[in-house]
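Asker: Just to be clear, the model below is a prediction. Sequence and coordinates:
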Amino acid sequence: MPVAAPEIDAQYRVLREGAGLLDRSERARLSVTGSESAEFLQGQLTNDVEALAIGGGCYAALLDRKGKIRADMRVLRAAEDDFLIDTEQEAGELVLAHLSMYKVGRDADVAGAGAEERLLSLLGPQASKVLGIPLPREHDHRSVVIAGAECRAVATDLGADLFGPAAGFDAVRAELLERGAEPIGSEAAEIARVEAGRPRLGHEIGPGTMPQEAGINDRAVSFTKGCYIGQETVA
C-alpha cells in the first residue's frame, strides 16, 4: 500500500537530517570461499576483486558475453579466502547458478546465505553516530556487536548497512531505534537513491543495459585487470 505524502515527507526529512532504519533482508547474499576464491571471482566480475584488502569491498557487475549486465552486486572481502556478495533479490539465483557452474575445477565454494542472516540499512547523516563506529569509505566493513549480536557493518554512499544473525534481529533493530534511528519505508529510501544518482537493477538497469549506458563504469569496472566475461565490449 502506498505511503501517504505527509508520511513520506517526514521520512525524507529523517534521511536528510537524521538516520532512517530500513529492513532490506529480502536482498540476496552469497559467500565465496576457498584458496582460489579471489582468482575465481576476478575472472567473473568487472571490478578488481583480487586487489581488495581484508575489510574492503567494491561494486561490480556480472556480464554476459556481449557485455550486457546480468546482475550488479557489492563484493566484500572478509578474509584472505572469504568473500561476501550482496545483490538484488531478483539476481540472487542467477548469480548463485552462474558462479556454481563456473567454479568447477577450482578450490572455491559458493553458497547462499539463506534466511540465517538479515540486513538493516541505516540511511542519513547520523548513521555512523547511531552505529557507534566510523566507516569512512564506501564498502569498508568491520565487525560490531549490537544488542549482544555480532554483526558486520558496511559503509554505503548514504550511511551504513548492518548484516546480522536472524536470531538476534529484533534485538538489534530495537537497539538501533533506542540510539536514535527512526523507521522509514522503501519509498523514501528510493527517493534518496534516485537523488544520489545510483542506478538499480530492475529499474534503471535492464537486461540489455551495458555498464557505460548505466553510468557505472567509474564504480564497477576496472580497466587494468585481466580478462573476465564480457570484457571485450566494455574494457
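Answerer: All right, it came through fine.
Asker: contacts, neighbours, all on C-alpha from now
Answerer: Fine.
Asker: longest strand in this structure, by residue count?
Answerer: The residue-count maximum for a strand in the chain (DSSP state E) belongs to strand 69-79.
Asker: looking just at contacts, which helices and strands does the next helix or strand after that strand meet?
Answerer: Counting by DSSP states H and E, the next helix or strand C-terminal to strand 69-79 is strand 82-87. Packing partners of strand 82-87 (3 or more Cα pairs under 8 Å, 6 or more residues apart in numbering; DSSP states H and E): strand 28-33, helix 37-42, strand 69-79.
Asker: 7 Å instead, please
Answerer: strand 28-33, strand 69-79 (3 or more Cα pairs under 7 Å, 6 or more residues apart in numbering; DSSP states H and E).
Asker: wait, which of the ones you listed is closest to Glu117?
Answerer: When those are compared by Cα to Cα, strand 28-33 sits nearest Glu117, at 8.5 Å.
Asker: got the contact list for that closest one?
Answerer: Strand 28-33 has contacts (Cα atoms under 7 Å, 6 or more residues apart in numbering) with 81-89, 92, 108-113.
Asker: Write the PyMOL selection for whichever of those residues are buried.
Answerer: Entered in PyMOL, the line below selects the buried ones among the contacts of strand 28-33, by 16 or more other Cα atoms under 10 Å:
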select buried, resi 81+82+83+84+85+86+87+88+92+108+109+110+112
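Asker: One more to weigh against that first structure:
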Amino acid sequence: MAIPLDYGNAAAEYDAVRRAVGVVDHSGNGVLEVTGRDRAAFLHAMLSNDVKSLAAGQGCAASLLDVHGKIQTFLWVLALEDRVLLLTPPGRAQSTIDALDAYLFSEKAYFLDATGEFAIPMLAGPEAPALVHRLTGASLPDAPWGHLSASLASVSIRVVRGGGETGEPEALLLVPAPDGETVWQKVIEAGARPFGLAALESLRIESGTPAFGDDADSSVLLPEIPFLDKVSYTKGCYVGQEVVVRIRDRGHVNRMLRGLVLDGESVPTRGATIVADGNEAGRVTSAAWSFGLKRPIALGFVKRQQAEPGTMVDVVLPDGERAHASVSALPFAR
C-alpha cells in the first residue's frame, strides 16, 4: 500500500509526531515467517546482526549482504517462540527469500511470504508509548524491536518497539489484515494524527535514517552508511563479514552517507550532483523539505575528503542552478 503524500497539512502532521503522536501506514513492508528447528542458526549465519541469542520477544535490525559486503536488503528480525518474523522494505520479501534460499542446504529452515497478511500502522511521537498503553494495557518494550502480544478492540495484535526511523519513540502494530481498518480508526480516535509521505520523509531524513532503495542498495557497502545498529562484531561469521571487519580494522571507505543542509527553498532531486572545488564530490540519495529546520535537507554520498561536518559544497538543482550546502553529521541538529 502506497503512503499518501499528506492528509491535507504536512507541516501539522510533522508537528504532531514531534510534539504528540502520529500514525503512518507501513503495510507496504514485506513480512516473512521463518520456521524450522534451524531457523535461528541459519539466519545467524546469514545476517549481519546477532540472531541466535535473541529470546522470544526480542528483536534486532540487520542487513543481508553479499560476499563483497554490499547491502542486499535491510531486515528487522522478531523472535517468537515458534518462528521468526522478518520485516523487509517494500517489495523486498520474495527477493529476500530467493537470496537466503541460495544458501540453504540441509538446514531445517522454511520461509513463507506473509506479505499482505498484516496491516502495519506505526505510531510515532513522544506520546506513542502512552497511547499504546491506553489502547492495549501493554507497556512498550524498552529495547528497539522488542515486541509482545496484545489486544486492541478485541483484535489480537503484536506490538513492536520501532528502531527510530522518525527520531521519536515508535510502536509498530502487526494487525491481521482484515482488522486493519478497525485498528487504524481506533488509533485515530484515541488521538493519533495520520501523517503522510511528506512528513515521514522530513522526519526520516532529519533523523539520518537510510531507506533501502534510495540511500542504500546493492552498490553500497554496509560501512558507507550509519550501520552500528545493524551489526554485531562478536557473533562470528556471516555473509560479507570479512569485508566489514577489514574496513573497520585496516582501512576506510572512500565515500560516506552524510546530511546536507541547503540554502534557498528548492529541494534537490535524487541523483543530483554534489560539487566541491569545481569537481563532482558525490550524489544526493534522498531529499525533502525539513519542517524542523525550515529549509531543504538531503542525504547523499560524499567523498571522504568532503565528509567532515561543516564542509561547504554545492548541489545542482533541477533547473541547473546550484545551491550552497553544508555537510552535516547524522542525525541533523534541530
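Answerer: Everything's here; your move. Please read these numbers as outputs of a predicted model, since none were measured by experiment.
Asker: Kindly present the helices and strands packed on strand 82-87 of structure 1 as CSV, with separate columns for distance to His203 of structure 1 and mean neighbour count.
Answerer: Shown next, in CSV, are these (distance: least, Cα to Cα, whole Å; neighbours: other Cα atoms under 10 Å):
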stretch, distance to His203 of structure 1, mean neighbour count
strand 28-33, 17, 23
strand 69-79, 12, 22
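Asker: got these as JSON lines, with distance to Leu122 of structure 1 columns?
Answerer: Output for those, formatted as JSON lines (distance: least, Cα to Cα, whole Å):
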{"stretch": "strand 28-33", "distance to Leu122 of structure 1": "18"}
{"stretch": "strand 69-79", "distance to Leu122 of structure 1": "17"}
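Asker: Determine which of the ones you listed approaches Asp48 of structure 1 most closely.
Answerer: That would be strand 69-79 among those, by Cα to Cα, at 10.2 Å.
Asker: residue ranges of the strands in the stretch 1-150 of structure 2, please?
Answerer: With strands called from DSSP state E, counting those that start in this stretch, the stretch 1-150 of structure 2 shows them at 22-25, 30-35, 59-65, 71-79, 84-88, 110-113, 118-119, 121-124, 147-152.
Asker: Between these, which one is closest to Val220 of structure 2.
Answerer: Using Cα to Cα, the strands of the stretch 1-150 of structure 2 put strand 71-79 closest to Val220 of structure 2, at 5.9 Å.
Asker: and the angle from that closest one to strand 84-88?
Answerer: Strand 71-79 of structure 2 and strand 84-88 are oriented at 140 degrees to each other (axes from the mean of the first three to the mean of the last three Cα atoms, to 10 degrees).
Asker: Where in structure 1 does strand 71-79 of structure 2 fall?
Answerer: Matched against structure 1 by TM-score structural alignment, strand 71-79 of structure 2 falls on residues 69-77.
Asker: Superpose on structure 2 and give me the mean offset of the matching stretch.
Answerer: Once fitted to structure 2, stretch 69-77 of structure 1 is off its aligned match by 0.6 Å on average (mean Cα distance after the TM-score superposition for structure 1).
Asker: neighbouring contacts of that stretch?
Answerer: 52-64, 83-87, 91, 201, 207-211.
Asker: Same question for stretch 180-187 of structure 2.
Answerer: With Cα under 7 Å, 6+ apart, stretch 180-187 of structure 2 has contacts from Ala119, Pro121.
Asker: Buried ones in that stretch, by neighbour count?
Answerer: Quick answer for stretch 180-187 of structure 2 (16+ other Cα under 10 Å): Gly180, Val183, Trp184, Val187.
Asker: Kindly name the residues of structure 1 that line up with it.
Answerer: Using TM-score structural alignment, the residues of structure 1 aligned to stretch 180-187 of structure 2 are 169-176.
Asker: returning to that earlier point: now the angle from the longest strand of structure 1 to strand 82-87?
Answerer: 150 degrees.
Asker: can you redo the buried residues of stretch 180-187 of structure 2 as TSV with secondary structure and distance to Phe195 of structure 2?
Answerer: What follows is the buried residues of stretch 180-187 of structure 2, written out as TSV (DSSP: H, G, I helix; E, B strand; the rest coil; distance: Cα to Cα, whole Å):
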residue	secondary structure	distance to Phe195 of structure 2
Gly180	helix	17
Val183	helix	16
Trp184	helix	12
Val187	helix	13
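Asker: and of those, the nearest to Asn279 of structure 2?
Answerer: Distances from Asn279 of structure 2 to the buried residues of stretch 180-187 of structure 2, taken by Cα to Cα, are shortest for Trp184, at 49.2 Å.
Asker: Check the gap between the aligned residue in structure 1 for Val51 of structure 2 and Glu182 of structure 1 for me.
Answerer: Under the alignment (TM-score structural alignment), Val51 of structure 2 pairs with Val49 of structure 1. According to Cα to Cα, to the nearest Å, Val49 of structure 1 stands 35 Å off from Glu182 of structure 1.
Asker: one step back: now distance to Leu173 of structure 2 too, for the buried residues of stretch 180-187 of structure 2, in TSV please.
Answerer: As requested, the buried residues of stretch 180-187 of structure 2 are arranged in TSV below (distance: Cα to Cα, whole Å):
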residue	distance to Leu173 of structure 2
Gly180	10
Val183	9
Trp184	10
Val187	10
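Asker: now, which of those sits nearest Asp15 of structure 2?
Answerer: Looking across those and measuring by Cα to Cα, the closest to Asp15 of structure 2 is Val187, at 17.6 Å.
Asker: so how far is Asn9 of structure 2 from the closest one?
Answerer: 19 Å.
Asker: Equivalent analysis for Leu222 of structure 2, please.
Answerer: For Leu222 of structure 2 relative to Asn9 of structure 2 (Cα to Cα), the value is 36 Å.
Asker: the more surrounded of these two?
Answerer: Leu222 (28 against 13; other Cα atoms under 10 Å).
Asker: Just list the residues touching the aligned partner of the more buried one in structure 1, thanks.
Answerer: When structure 1 is aligned by TM-score structural alignment, the residue opposite Leu222 of structure 2 is Pro211. Contact partners of Pro211 of structure 1, counting by Cα under 7 Å, 6+ apart, are Ile69, Asn217.
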